[in-house]
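# next input, structure requested:
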Amino acid sequence: MKASQAVVVHGANDIRIESGPVAPARTDEALVAIAYGGICGSDLHYWQHGAAGESVLKAPMRLGHEASGTVVVAASDGSGPAVGTAVAIHPATPGGTGAKYPTDRPNLSPGCRYMGSAAQTPHNDGLFVGQLAIPTRMLRPLPEGLDLRLASLAEPASVAWHAVSRAGDVAGKTVLVIGTGPIGALIVAVAKRNGAADIVAVDLEDYSLGIARKLGATRTIDARDADAITAVEADLTLECSGNHRGLASAIAGTARGGRVVMVGLLPTGDQPVPMSLAITRELELVGSFRFNDEMDEVITALADGSLDVEAVITAENTAENSLAAFELAKDASRSSKVVLRFGEHES
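Have a look, this model is predicted:
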């Protein structure tokens, strides 16, 4: 059985590159050689803290849920793409636990499993590995000309696409984006594609604001400048910092009758935010969590060039050098999206 290298987190500050056998594929699974994988904020949290929010590591887990690759063995039941097909991977497996949710929004299913997540036990191993068997329902074939490196952004770009759809029609509107890490930066790009007239990006880091400008921000504001944020009076605001101060800024910077989409995941528990202002302005506060089938639209937009996100990738490294890549990815003063390069795609 062929061995494959994987990026495995064992606990806080404990990432290891491990070699192990490639598990055989089931009849409805294809064997995929992973080409590129993007490091996400949740990967960083598992590495730095041994947990991402309420998802706490109880055993070693392979990281990664943003990836692209190539089918090397097709599914034996005839489903899914043929050998040699370049694919992006949708990492979710919706599922119920009896709790109520709208069935047309499977991202809200309470039993949903996500690759590279410790939300359930046993944990759901991720995509940071040279080769693995993946259910064909998760595979999204790539159009001709869409390179695998850019396609590794399909998952986070889908999160951004879903968030902008939760905001509504942005065409001709003033859009405020609080927090321009990778997701916030991608939201800027989606808002530009969808015709926003004025996109105002807010962050603490000049580096991140520079990326936002490359992706379509028309103005940028230092997050410490409360008066400038309040003066924006945005029609629609997307909060991506995952910090209560960011949410407070989002409320302050949104015009009366506007909408605030909460994308960044706040810590568990009560948060000190100015809700009275949201009430007296009749703001709509809505959540945005992961995505559903938006990946199909995202892949099309990446391929035809209408969604320009290349600037968000600021570094790439080999899987063997994952620790260095993670160290860079955690430093917002000098990086945005950092991608890992796997297996035969290494150079």
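
# only C-alpha atoms from now on, for both contacts and neighbour counts.
Noted.

# how much space between the closest residue to Ile221 other than its chain neighbours and Ala252?
If you skip the residues right next to it in sequence, Ile221 has Val202 as its closest partner in space, 4.9 Å away by C-alpha to C-alpha, 6 or more residues apart in numbering. When distance is defined by C-alpha to C-alpha, to the nearest Å, Val202 is 13 Å away from Ala252.

# this one as well, want them side by side:
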Amino acid sequence: MGSMCGMGVGDALGHPFEFAPAQDEAGPGRPRFDLRTMQFYRESNAFGLERGQWTDDAAMGLCMADSFLLRRGFDGSDMRVRFWCWWNRGYNNAFRKDTSRSSSVGLGGNIAKSLFAIAGARDKRDIPPAYEADTEDAGNGSLMRFTPVALCMHAAEWKMVHDVARMSSYTTHPGIIAAEACSFLAHLIVSALRLPPGQPTDVRAFLDQAAQHYLDESGLHAKSGWGYDQMKWLVTSSPRNMTERCWNWRSERLDIAGTLKARGRKYNGYPVSAGYFGSYSLDGLAMALWSVYHTSSFDEAVTRSVNLLGDADSHGSITGQLAGAIYGYQAINPQFMSWLNTWDDHEFAVRAVMLHHLGHSICKSL
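Down below sits the predicted model:
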């Protein structure tokens, strides 16, 4: 429940700051969320949402949860239909109880292309489980919605956890980097879900051990080439170049400013923008890891993440998924849950419980 609700909370806390130029530190006069006072300062709120409403991140996560539950496992074609219904029919958006609006918000460029690719289909059987394109789309769109995969696969063997994570990414993102990032996030969340209940967690030790375990269990340490090299830099928090210095999530300072300066005007063929910083999958995951690694509670982790600004709703959602899995549902601030429950009627939590039970059922049948 903590990870699923954390996804919604992180999205809802982050979207008021989406597109604000990314920053290393929040302070007076700057856009920020103040955890002590529960106040949002200098928010842009580009979509004009109410407290607790979510955007594409959590909405697509709900779509994935429904697909797992109704198809009793992974069905990429079904997921793609549900993503299309989210954008075109308002399915699982935050506005079911908001009579002032209905249209979904937050569609990103990579996912838009994947939805357009199936727009002419007349039968789900005509829709392939993966979006195929000759591009290396590595945005954060498959990470921001991810946790239903981990919740459903929590009792599976590691190879299945990693494989299904990758397949979930390929429904909208044809690139290997986004898929490998999902595989790593799956490992972290499932590792957190397998921690002994009720015992305090040394979060730094946990992340250090889980990252090393992923290197060994996934075979990443023995792989090389485009995508795998970048993943090793992230997993080990040891980037080789100044252009990826923000991937050193163990560092006390993420140094977004230094990263932006090193990248110049273009990076990996895309324009560099402080307002969109974190939209690249490995940047967004690094921001989430850094936020969790350098805090000791769910509330602190998500606050630290969204105060980095940039693509705040998405890296906020990723942070919420991971921190929620580590600290649990009860650790989420009641005010955050009150804001979310105004619009979801506890459906994030209910889906989490059902996914957890489905996961046991799936693994018993294998």
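
# now what about the TM-score between them?
Once superposed, the chains reach a TM-score of 0.30 (TM-score structural alignment, normalised by the length of structure 1), with 183 aligned residues with a C-alpha RMSD of 7.1 Å.

# picking up where we left off before, Val202 and Ala252 of structure 1: which has the busier surroundings?
Each of Val202 of structure 1 and Ala252 had its neighbours counted (other C-alpha atoms under 10 Å), and the higher figure belongs to Val202 (32 against 22).

# can you tell me the SS state at the more buried one?
Here Val202 of structure 1 takes the strand state, with states given by DSSP: H, G, I helix; E, B strand; the rest coil.

# from Glu284 of structure 1, how far off is it?
On the measure of C-alpha to C-alpha, Val202 of structure 1 and Glu284 of structure 1 end up 20 Å apart.

# returning to that earlier point: give me the common contacts of Val202 and Ala252 of structure 1.
With contacts defined as C-alpha atoms under 8 Å, 6 or more residues apart in numbering, the residues shared by Val202 of structure 1 and Ala252 are Ile229.

# so the spatially closest residue to Leu148 of structure 1 that is not a sequence neighbour: helix, strand or coil?
Nearest-residue entry for Leu148 of structure 1: Ser68, 5.8 Å, with adjacent residues in sequence omitted and distances by C-alpha to C-alpha, 6+ apart. Reducing the assignment to helix, strand or coil with three-state DSSP, the entry for Ser68 of structure 1 is strand.

# just give me the neighbour total for Ile256 of structure 2.
24.

# so it versus Arg263 of structure 2, what's the distance?
When C-alpha to C-alpha is the yardstick, Ile256 of structure 2 and Arg263 of structure 2 sit 11 Å from each other.

# go on, Ile318 of structure 2?
Looking at Ile318 of structure 2 against Arg263 of structure 2, where the rule is C-alpha to C-alpha, the gap reads 24 Å.

# tell me where the stretch 201-350 of structure 2 has strands.
266-267, 270-271 (DSSP state E, counting those that start in this stretch).

# can I get those in JSON lines including mean neighbour count and distance to Tyr214 of structure 2?
Formatted as JSON lines, the entries for these read as follows, by neighbours: other C-alpha atoms under 10 Å; distance: least, C-alpha to C-alpha, whole Å:
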{"stretch": "strand 266-267", "mean neighbour count": "12", "distance to Tyr214 of structure 2": "27"}
{"stretch": "strand 270-271", "mean neighbour count": "10", "distance to Tyr214 of structure 2": "29"}
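
# pretty sure Val339 of structure 1 is touching Phe326, no?
No: taking C-alpha atoms under 8 Å as the definition, Val339 of structure 1 is not a contact partner of Phe326, at 9.5 Å.

# so for those two, which residue has more residues nearby?
More crowded of Val339 of structure 1 and Phe326, by other C-alpha under 10 Å: Val339, with 28 against 21.

# and that one, what element?
Per DSSP states H and E, Val339 of structure 1 falls inside strand 337-341.

# what's that strand packed up against?
Helices and strands touching strand 337-341 of structure 1, as assessed by 3 or more C-alpha pairs under 8 Å, 6 or more residues apart in numbering; DSSP states H and E, comprise strand 29-38, strand 313-318, helix 322-329.

# quickly compare those and say which is most buried.
Comparing these by mean neighbour count (mean count of other C-alpha atoms under 10 Å), strand 29-38 ranks first with a mean of 28.

# check which helices and strands that strand sits against.
Using 3+ C-alpha pairs under 8 Å, 6+ apart, strand 29-38 of structure 1 sits against strand 67-73, strand 131-135, helix 148-151, strand 337-341.

# coming back round to it: the helices and strands packed on strand 337-341 of structure 1: which one's closest to Leu238 of structure 1?
Shortest distance between Leu238 of structure 1 and these, using C-alpha to C-alpha, is found for strand 313-318: 21.1 Å.

# quick one: the closest one to strand 337-341, angle?
For strand 313-318 of structure 1 against strand 337-341, the angle by axes from the mean of the first three to the mean of the last three C-alpha atoms, to 10 degrees is 30 degrees.

# quick check: angle from strand 313-318 of structure 1 to helix 322-329?
Inter-element angle recorded for strand 313-318 of structure 1 and helix 322-329: 170 degrees (by the same axes, to 10 degrees).

# packing partners for strand 313-318 of structure 1?
Contact here means 3+ C-alpha pairs under 8 Å, 6+ apart; on that basis strand 313-318 of structure 1 packs against strand 337-341.
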